[in-house]
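[1] predicted coordinates and the sequence they were generated for:
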Amino acid sequence: MKQPDLGKKISELRLAKGLTQSELAEKCNLSLRTIQRIESAEVTPRSYSVKLIFKNLDYEGYTSLDKDSEEDENVTDRSNLKTNITKKALIIALVTCIIALGYLAFDSKSEVQSAAQVKTIIKESQANIKKWMNTNQVDSVLTLYKEDACVLQSICGKIEIRKMLQSAINKNYKLLEYNIVSVSVADSIAVEKYENIHEFKGKTRKQVGITEWRLTKGKWFIVNDVFREY
């Protein structure tokens, strides 16, 4: 399995397990940034890392990557390393590392500050979804989904999602309560855990789920949604 299918598969398995990227990184003893880069297909990880991730996701269908395509998660281009490194090159590398560390320290602070804003945006979006679903405005709901978004990992694309939503409305679906349990934010990805109470076919039901949001061109869109009912 190669990128981007590998990253998409890991993301689907993680969401199915109800794990955030941070939780998966902790279970695998990898960095959060590594998991983010793998899922977004920015890097092709080593077979060892993939096996470790799939092991923690209880997935046994992994086929080893081609040896020639393996590279580490730090995107280190080993072919460009030279055995005869001059003192000048070492100094430049050291200065670059110091600058990078300073940037990361600053960025981590700004991320904490922006997390509250992201949570507010998601809360407002979900309030709109509740209003639109209850007033049969399916097309308005779809504006919050990416074109290739998936629901329950099998209903993918706006056309199929629209059919699902309209079918629910036709069966007297009403969203009574919607509660956000938690929101985890990392760079351009946010994972929301939620629960709701709704009416469907004349019965009141409870639903719990996980929604993955992605920041695209300055706006947050739903890319994955998995849930189950009680």
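    Looks like it arrived, so ask away.

[2] okay, CA-based contacts and neighbour counts for the rest of this
    Will do.

[3] could you name the helices and strands sitting against the host helix or strand of S114?
    Under the criterion of DSSP states H and E, S114 resides in helix 87-134. For helix 87-134, the helices and strands in contact under the criterion 3 or more C-alpha pairs under 8 Å, 6 or more residues apart in numbering; DSSP states H and E are helix 138-142, strand 174-186.

[4] I159: neighbour count?
    I159: 12 surrounding residues under other C-alpha atoms under 10 Å.

[5] over to L30?
    L30: 16 neighbours (other C-alpha under 10 Å).

[6] and it, helix, strand or coil?
    Following DSSP: H, G, I helix; E, B strand; the rest coil, the label given to L30 is coil.

[7] next up, the contacts around K130.
    175, 178 (C-alpha atoms under 8 Å, 6 or more residues apart in numbering).

[8] for T135, see how far away D187 is.
    To T135, D187 is 34 Å away according to C-alpha to C-alpha, to the nearest Å.

[9] also this one, for the comparison:
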Amino acid sequence: MQQPELGKKIAELRKLKGLTQEELVEKCKLNVRTLQRIEAGEVRPRAYTLNVLSEVLDYNFNGVSAKLPGALLLFVRNVADIINLKKHTMKKVSILSSTLLIVFLGVFMFNFRSVSKSEQVLHVVVKEQNTNSIKWFNSGQVKQLMNDYASDACFYRNGHPAYCGKEEISKAIQKAVDAEAFKLTTIDLISLHVSGDVAIEKSLTTSQLPNGQFIRTINIQHWQRSNKKWMIVNDIDVLLY
């Protein structure tokens, strides 16, 4: 959902719950001016702010359910903060690893000895998606890259604001393609954890800069199954070096 519709929806939900702007900002730990600008459609809230509003207003704004299990909601919030951290790489990795541990222990407790048909299907989808991503990005086929993304997916790129919606994600990727900033070389799957219709993929992506230097990023993809099809609803990149 984009502005100004997003702001109107937030104002509508706030009023339905009988909350004043002052009462809502107190619950969300915001300031009134920020909420006023959001509701007026002047600015789009950061991912963290939007998730807090989702929780308080009990509404799905981002394609991530407002009724998320506590650990997964914590994951979304912390990843948003990690993207904006201007700290050392190891601190980023440490925080990210701790958050993932909470997610895995709190949300994805299932019997590893029994691999469900759904998980088998997703493993195939993820493998194909990683292989195709390299081919499609390097050849500038941005439209094909969007095939596995939900319409309201969000992309969190290290050091950049969140891009939400397939159109915005497509524009961001197209800019990188047009700038020839780097080429993807490998995407190695680290882990894939599935619980019902929700899954978290963790991969290591290696890219090559025009000067020949290699850089690596940890990529976290939040998959969700809808109508028997797995789609990416959140895509997070965190630069390692």
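    Yep, it's here. Note that this is a predicted model, so its numbers are computed, not measured.

[10] if we can go back for a sec, more neighbours: which of D187 and T135 of structure 1?
    Comparing D187 of structure 1 with T135 by other C-alpha under 10 Å, the one with more neighbours is D187, at 14 against 11.

[11] the more buried one touches E111, doesn't it?
    Yes: judged on C-alpha atoms under 8 Å, D187 of structure 1 makes contact with E111 at a distance of 7.1 Å.

[12] centre of the chain to the helix holding S114 of structure 1, how far?
    14 Å (C-alpha atoms, centre = their mean, to the nearest Å).

[13] same check on stretch 202-220 of structure 1?
    12 Å.

[14] got the buried residues for it?
    By 16 or more other C-alpha atoms under 10 Å, the buried positions in stretch 202-220 of structure 1 come out as 208-214, 220.

[15] likewise stretch 107-126 of structure 2?
    Result for stretch 107-126 of structure 2 [16+ other C-alpha under 10 Å]: buried residues 107-108, 118-119, 122-123, 126.

[16] and those residues, which is closest to L209 of structure 2?
    V126 (25.0 Å; C-alpha to C-alpha).

[17] residue in structure 1 matching the closest one?
    Matched by TM-score structural alignment, V126 of structure 2 corresponds to I122 in structure 1.

[18] just R225 of structure 2 next, same as before
    By TM-score structural alignment, R225 of structure 2 lines up with L215.

[19] so what's that match up against?
    For L215 of structure 1, the contact set (C-alpha under 8 Å, 6+ apart) comprises 188-189, 221.

[20] show the buried residues in these.
    Buried among the contacts of L215 of structure 1 by 16+ other C-alpha under 10 Å: 189, 221.

[21] the contacts of L215 of structure 1 in helices, which ones?
    Secondary structure defined by DSSP state H assigns none of the contacts of L215 of structure 1 to helices.

[22] can I get the contacts of L215 of structure 1 in TSV with distance to E177 of structure 1?
    Putting the contacts of L215 of structure 1 into TSV (distance: C-alpha to C-alpha, whole Å) gives the following:
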residue	distance to E177 of structure 1
S188	28
I189	25
F221	21
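
[23] closest to S182 of structure 1 out of the contacts of L215 of structure 1?
    I189 (13.9 Å).

[24] isn't the closest one up against W213?
    Yes: if you go by C-alpha under 8 Å, I189 of structure 1 and W213 touch, sitting 5.8 Å apart.

[25] that older thread, so how far is K146 of structure 1 from the match of R225 of structure 2?
    10 Å.

[26] now do the shared contacts for these two.
    Common neighbours of L215 of structure 1 and K146 (C-alpha under 8 Å, 6+ apart) are F221.

[27] buried residues, stretch 165-181 of structure 2. List them.
    165-166, 168-170, 173-174, 177.

[28] now swap in stretch 47-59 of structure 1 and tell me
    Under 16+ other C-alpha under 10 Å, the buried positions of stretch 47-59 of structure 1 are 47, 49-51, 53-54, 57.

[29] what's the answer for stretch 138-153 of structure 1, then?
    Per 16+ other C-alpha under 10 Å, stretch 138-153 of structure 1 contains these buried residues: 138, 141-142, 144-147, 149-151.
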